[in-house]
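Asks: Generate a structure from the sequence data that follows.
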Amino acid sequence: MILKVFISIACLAVLTYAQTTNFVDKDSKLVGFAEPQWFKDNIPFVEVPDRQIEEVFYYRFTSHKRHMHYSGAGVGYTVTEFVHKVFWSQKFDTINAAAGHHIYESRWLRNPKYTEDYINFWSREGGAGNQQYSEWIANAAYANFLVTGNKDFILSQQEGLVNNFNGWNDRYEPTLDMYFLSPHDDAMEHSASSEQTDDPYHGGLGYRPSFNSEMYANAIAISKIARLNNDTRTAEEFEERAAKIRKGVLDYLWDDERTFFYHMFRENNTNNELLDTREEIGLFPWRFGVPDPEDPKYARAWEHLFDPQGFNSTYGPTTCEQRSPWFDGNQTAMCCFWNGNSWPYSTGHVINSLAAQIRNYGTTNVVNINTFLEVLHKYAETQFKDGKPYVAECHSPYRKLWVCDSRNGSEHYAHSTYVDNVLGDLLGIIPQADNTFLISPLIPSNGSKYNTTPGMKIYLNGELVGSQPALGEMSITIPPPIVDESYARKKVENYAANLNGFDYPMPDASFTSIHATVWQAVDGRVIYDHIPSNRWTSFDSPNDVDWFSVDFGPGRVKTIDQVTIHVYSDAALGNDVDCPERVTIEVLSASGSWEQAQNQSSTPSVCVPSDILTIHFDPVKTQKVRISFHRNVQENLWAGMTEVEIWAPWPQVDEEGTYEAEDGYLINAAITASDTASGGSYVGQIEADDAIVEFTGVWVEEAKEYDVQVYYSNGVQQEATLNLSINNVKTQVATFPPTINGWGQFDQNTYVVLRIPLLRGNNAIIFKHGDNLVELDKIRVLV
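Replies: Here you go, the predicted structure:
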């Protein structure tokens, strides 16, 4: 629910969305942050007496923001794992291994667009049964719904989430009712369960407590979504599938004598023997509710977390128990050993599980609030480097050293949770499907920071609505969810973004420093750091004024009224890039000359380093924008930006339901100007085997089949085809008869009608290379 809520818990911890409570000085928490207003607008604020837990809490919002990647008009935001593209990443530089972690972190942001764009990506554009690594995306999507209360959105995601789930069917073993996977495909290379095979990197195919618990959680989430959708058949199917998976895990992966969940090899293992080594993944099942709460035997597993020969280490938990012959706690290789190092990816899971043990199963001789706090503190303490909060890939269990920490690659690695561990586990905010607010904190019962009465207090929109004299579970009734207007047909999108690094929108500049590129200023990433580097600057330019331009593409004339610059500055580091003295905007006129945009003003009126500067002007139609940076000559400083954005209404069309091909996501296809094309240009040369024309953000209010008109040109007297994918779920072949008009010529009467099933919300209609050649102008969805 998007609410202004303030919670005072035993005078120790505070969470606030409220503008009328003043327990937390927000400015003091954001000292040194780039774009501080964004954090004021989007994040909850906390105070806890453990300085390191609090410092890392705010830092992890900054690291998460670095990875919120604007991926194009109609797509919106995705979340990356690495700050820069890696060769094994998928569409829009995404990797699904930590997508569940990303969603759990993002769900606490006030603006739900970031998370809903990302969930929609995985259920439609980026899912499609593309099972790169194990995932718990359906579980996380439902967890996001519990925070936002956006029922229409989560219901619209059901089909895609089911499709993702079924994409794992070829890894299912029906005789055991479990899924099998290699440690590598569980995103854990060189683990104890692969090191003892002939292939330590890719080997070890088997049944894993991590992956099967995630699939159980996905099945439970889909069943709950189906219940909300009044889809009894699907709900019952996935309830049954979940029950079978859970039984398989409990029957086959638990060892009564060694009191733990283990990996079980699939091959050459006729007796279903379990691994000889405990791995940290054996603690994952609790966060998803897999162990039987009526059977106390499972609680003994937690003894190994606190055992110094088990997983307990200075910067642990370790990923492999230390008594194992496969354990190596002295790895110095940059990648990718899961047989000893401390990986935040797993620690986030374990803290979720530890909190679930206390709340849902009960305390034990080793598990209680104090030991929970010890583990959380150790996790926070691990996330420092050179005295400042920091997270990379993996950490030494014994030394204050980030082991997997490649320069310009691993910084601020987005592969784990922490914010969710503080808000959901420590403070105990447990989102509900109805209009209630439930909290069950895991904190000690003493403390006097705020000098108020003991116990718990909850403020809703500035008013005290609930209190109790002692710590413990507490629930209040809250208003219904506020409708999310950001996820709707009418959008404002960024026309400058280009994720491909080639073609259009095309950046250019009068001068570019050898330490920067023009493409990094339009790649959808906002990263103000010196390292990792992601910027354009004019450093060392001989000019007093340098320009940076964005060309939308041949014939792509758009109506715009602002340009947003994310100002890069390294002057505080003693370097030479800082705010320009002045910024002006020019637009390309219809006659081909550059003209000053009219009535320019800026917000703020004076440039602030490492922050947003927006230049406003009268609405104007143009194909090309030029930004002039008047540098600070007196102090010999040059200009720079980490990103430029041009936000404007999208799509810009005359008829409702119309989408231009040139506005889509293109791979190996060319935009060409044409006076007869509806938007001034079209997309052709769709001839490479991997050529794609993707109509993004195709919005409908209701899930059903629609007639879709596809306007095209086929100048050869032969029938042509394109392969069509709808949301990466449904596929069909689109046939295009020859047209009377020649190539590059279009009219309003030349189209084919395709019957296409669409889902509520944003859809991706993807045309891929087929037989012969077709040129695409636009589509129109008939509602």
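Asks: only C-alpha atoms for contact and neighbour calcs from this point on.
Replies: OK.
Asks: Could I get the full set of helices for the stretch 1-150 of the chain?
Replies: For the stretch 1-150 of the chain, the helices defined by DSSP state H, counting those that start in this stretch cover 26-29, 36-42, 51-66, 99-106, 113-120, 137-148.
Asks: Ok, which of the ones you listed comes nearest Leu776?
Replies: helix 113-120 (25.4 Å; C-alpha to C-alpha).
Asks: angle of the closest one against helix 99-106?
Replies: Here helix 113-120 runs at an angle of 160 degrees relative to helix 99-106 (axes from the mean of the first three to the mean of the last three C-alpha atoms, to 10 degrees).
Asks: Check which helices and strands helix 113-120 sits against.
Replies: strand 77-79, helix 99-106, helix 137-148 (3 or more C-alpha pairs under 8 Å, 6 or more residues apart in numbering; DSSP states H and E).
Asks: okay, the helices of the stretch 1-150 of the chain in CSV with mean neighbour count and distance to Ala734 next?
Replies: Below are the helices of the stretch 1-150 of the chain laid out as CSV (neighbours: other C-alpha atoms under 10 Å; distance: least, C-alpha to C-alpha, whole Å):
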stretch, mean neighbour count, distance to Ala734
helix 26-29, 14, 55
helix 36-42, 15, 43
helix 51-66, 20, 40
helix 99-106, 25, 33
helix 113-120, 25, 25
helix 137-148, 25, 31
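Asks: Tell me which of the ones you listed lies nearest to Thr277.
Replies: For these, the distance to Thr277 is smallest for helix 99-106, at 26.0 Å, taking C-alpha to C-alpha.
Asks: Contacts for that closest one, please.
Replies: Contacting residues not belonging to helix 99-106 are listed as 64, 79, 114-115, 118-119, 135-137, 139-141, 143-144, 414-420 [C-alpha atoms under 8 Å, 6 or more residues apart in numbering].
Asks: let's see 7 Å
Replies: Applying C-alpha atoms under 7 Å, 6 or more residues apart in numbering, the contact partners of helix 99-106 are 79, 115, 135-137, 140-141, 144, 415-417, 419-420.
Asks: related to what we said a few turns ago, can I get the helices of the stretch 1-150 of the chain in CSV with distance to Arg755?
Replies: CSV is the format used below for the helices of the stretch 1-150 of the chain (distance: least, C-alpha to C-alpha, whole Å):
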stretch, distance to Arg755
helix 26-29, 53
helix 36-42, 41
helix 51-66, 40
helix 99-106, 33
helix 113-120, 22
helix 137-148, 28
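Asks: and of the helices and strands packed on helix 113-120, who's closest to Glu705?
Replies: Proximity to Glu705, assessed across those by C-alpha to C-alpha, is greatest for helix 137-148 (24.5 Å).
Asks: Break down the chain into its helices, ranges please.
Replies: 26-29, 36-42, 51-66, 99-106, 113-120, 137-148, 151-156, 158-166, 192-195, 209-228, 232-248, 344-356, 369-382, 419-420 (DSSP state H).
Asks: To check against the first, give me the structure of this:
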Amino acid sequence: MNFKLKRIVFSYIIVVAVSLAGLFQGNLYATGKQKDKSILKVDDFKHFVDYFNRMEDENLSFAIPNAEAWDWMKANIPLFECPQDNFEEIYYYRWWTYRKHIKETPKGWGITEFLVDRPYADKYNLIACAIGHHIMEGRWLHNPEYIQQYAHVWYRGNEGKPMNKLHKFSSWTPYALLQAYYVNSDKDYLVDMFPDLTADYKLWEKERRNANGLFWQNDVKDGMEEQISGGRHERNERPTINSYMFGNAEALAEIAELDGDQATSKLYAAKADTLKELIDANLWDPEDQFFETVKEKGGFAKVREQIGFIPWYFNIPTTEQSVAWKQINDNNGFSAPFGLTTAERRHPDFRSNGCCKCEWDGAIWPFATAQTLTGLANLLNDYKQDVVTDSTYFRQMELYVESQYHRGRPYVGEYLDEVTGYWLKGDQERSRYYNHSTFNDLMITGLVGLRPRADEVLEVNPLVPAGKWDWFCLDKVLYHGKMVTIVWDKTGEKYGKGKGLYLMVDGKEVARRADLGKLTGKL
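Replies: As a prediction, the model looks like this:
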């Protein structure tokens, strides 16, 4: 029996054992094969995978080939159903494509960005730029080993030391690992990683921190080359790396507290507080009412770019700064027919660098879309503001879904034209299945509204506007070691369990309300 088949068989052995015991704890994972407790039937969604498998050639195959894709998905993913077919299709497509990027390495599981080899990648064709996205998306897989071993490879895969190109790109990895802990509750793993994460943070401080306390970065090493504000060699103070380092410091403070190390927790909390003050004082342009890049030579770059929304990914801004979000509904700002542009459309240098050399001067990049929509969900959940509503979030998710097609088939690539929706590298093999963004994390935490947290409160706040969908269901979500189901049934006729929004834990209802809105229950 080969390794891949062994993994699948082992998964199902665990499923049966755990189901019989009635427990979902520690690092055990399961498909939730408790038919009497599940709302959705898993085989009702197999047709998506059958279509994906036959719609085009299998260009490259790694740990889980197309032929094993459905078995892997049954064992690992939450199920989702809604009345809008394209949302469903892209949901399952993105899990199908994520699976393509899982690789076996001598050091554990790896997750790639490109399927084809890239000359600037590290060992095993791994690239550090999208580690945060890979972890945020992969935290919903029932098997936590994929993202946990992936982090081990990056931090310990070079003879016990970090990979050589871990610092080729800035990232928010400690923050993402903490967010994964909010899902899987694996405290021991997080505490074990703490020395690696703190050593890495200190290295970033040594390499990239200016005398004023802010961090600098070249746009290319943010994975965002040829921006209007930047340059491949300019050492600018950017909203990207400074927001990442704030989020990482906050995460390290919380991890230290989990380990009972109060002194280190206070140290990193102070680092986060200082960065928050510096970001507010130095990167917020009061004239443009936006977070902007500060040039190496001094002064704002005087261009609103989508990276100015990243501070909300980490809940850095004040309520008053919510005014920046007016720009996503402005056709002269970031609003375009196929989604959110990476620079404001009114700027004279918008799309000025030409086409197809990875320019971030206006075209739509899923990497940035995912960051912005995560920030927007935080804004709608954590801030009292009247600038945008759940209708804005839903419409942008709708555009995100609509953009993920190429020549009539599901597709995710590098970047696309904001007006035509044409994928600018869509006919290049390197671009196919580009694993450089999240989508299903946005569906789970934003649209359906499961808000992960460390305690035993199950919090849900769907961002589906009233009257948009009469029903939806997210089922088989392995969360804090329990199987969670979230159901909206306006009339009660779809699922036959009564009207309203309700939450179930291991098949038992724990909370209900009559309409769409925030709902909490006890795990």
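Asks: TM-score for these two?
Replies: Superposed pair, TM-score by TM-score structural alignment, normalised by the length of structure 2: 0.82. Supporting alignment: 450 aligned residues with a C-alpha RMSD of 2.1 Å.
Asks: Out of the contacts of helix 99-106 of structure 1, which is nearest to Asn164 of structure 1?
Replies: Using C-alpha to C-alpha, the contacts of helix 99-106 of structure 1 come closest to Asn164 of structure 1 at Ile137, 8.8 Å.
Asks: And the closest one? What does it align with in structure 2?
Replies: With TM-score structural alignment as the criterion, Ile137 of structure 1 lines up with Thr173 in structure 2.
Asks: Matching Glu237 of structure 2 against structure 1, which residue comes up?
Replies: Under TM-score structural alignment, Glu237 of structure 2 pairs with Tyr207 in structure 1.
Asks: okay but that match is in contact with Tyr262, surely?
Replies: No - using C-alpha atoms under 7 Å, Tyr207 of structure 1 makes no contact with Tyr262, being 8.6 Å away.
Asks: sorry, back to before: closest to Leu250 of structure 1 among the contacts of helix 99-106 of structure 1?
Replies: Using C-alpha to C-alpha, those come closest to Leu250 of structure 1 at Trp136, 19.2 Å.
Asks: which residues touch that closest one?
Replies: Residues in contact with Trp136 of structure 1, defined by C-alpha under 7 Å, 6+ apart, are 100, 214-215, 217-218.
Asks: For PyMOL, what selects the buried ones among these?
Replies: PyMOL command restricting the contacts of Trp136 of structure 1 to the buried ones, with burial defined by 16 or more other C-alpha atoms under 10 Å:
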select buried, resi 100+214+215+217+218
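Asks: Reformat the contacts of Trp136 of structure 1 as a markdown table; add distance to Pro308 of structure 1.
Replies: Shown next, in a markdown table, are the contacts of Trp136 of structure 1 (distance: C-alpha to C-alpha, whole Å):
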| residue | distance to Pro308 of structure 1 |
| --- | --- |
| Gly100 | 30 |
| Glu214 | 28 |
| Met215 | 31 |
| Ala217 | 31 |
| Asn218 | 34 |
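Asks: closest to Val625 of structure 1 among the contacts of Trp136 of structure 1?
Replies: Distance ranking of the contacts of Trp136 of structure 1 against Val625 of structure 1, using C-alpha to C-alpha, places Gly100 first at 38.4 Å.
Asks: could you pull out the strands for the stretch 601-750 of structure 1?
Replies: Using DSSP state E, counting those that start in this stretch, the strands of the stretch 601-750 of structure 1 run over residues 601-603, 612-622, 624-630, 640-645, 647-650, 658-660, 665-667, 670-673, 681-684, 692-700, 704-713, 720-726, 730-736.
Asks: what do you get for the stretch 301-450 of structure 2?
Replies: 335-336, 339-340, 405-406, 409-410.
Asks: In structure 1, which residues correspond to the first one?
Replies: Using TM-score structural alignment, strand 335-336 of structure 2 corresponds to residues 312-313 of structure 1.
Asks: List the neighbours of that stretch that are in contact with it.
Replies: Contacts of stretch 312-313 of structure 1 (C-alpha under 7 Å, 6+ apart): 305-306, 318, 397-398.
Asks: what's the distance between the corresponding residue of structure 1 for Val464 of structure 2 and Gln432 of structure 1?
Replies: By TM-score structural alignment, Val464 of structure 2 lines up with Ile443 in structure 1. For Ile443 of structure 1, the distance to Gln432 of structure 1 equals 21 Å [C-alpha to C-alpha, to the nearest Å].
Asks: Please tell me how far Asp441 of structure 2 sits from Leu503 of structure 2.
Replies: According to C-alpha to C-alpha, Asp441 of structure 2 and Leu503 of structure 2 sit 18 Å apart.
Asks: Which one of Ile443 and Gln432 of structure 1 is surrounded by more residues?
Replies: Ranked by neighbour count (other C-alpha atoms under 10 Å), Ile443 of structure 1 and Gln432 place Ile443 first, with 22 against 16.
Asks: That one: what's its closest spatial neighbour, skipping adjacent residues?
Replies: Taking C-alpha to C-alpha, 6 or more residues apart in numbering as the measure, Ile443 of structure 1 lies nearest to Ile369, with 6.3 Å between them; neighbours along the chain are not counted.
Asks: cool, Ile154 of structure 1 as well?
Replies: With C-alpha to C-alpha, 6+ apart as the criterion, Ile154 of structure 1 has its nearest non-adjacent residue at 6.4 Å, and that residue is Phe145.
Asks: Repeat that for Phe265 of structure 1.
Replies: Using C-alpha to C-alpha, 6+ apart and skipping residues adjacent in sequence, the residue nearest Phe265 of structure 1 is Gly206, 4.1 Å away.
Asks: tally of neighbours for that neighbour?
Replies: Residue neighbour count, defined by other C-alpha under 10 Å, stands at 23 for Gly206 of structure 1.
Asks: now do Lys107 of structure 2
Replies: Neighbours of Lys107 of structure 2 (other C-alpha under 10 Å): 16.
Asks: Distance check, it against Leu5 of structure 2.
Replies: 19 Å.
Asks: Distance-wise, check the residue nearest to Phe265 of structure 1 relative to Tyr172 of structure 1.
Replies: Distance, Gly206 of structure 1 to Tyr172 of structure 1, using C-alpha to C-alpha: 11 Å.
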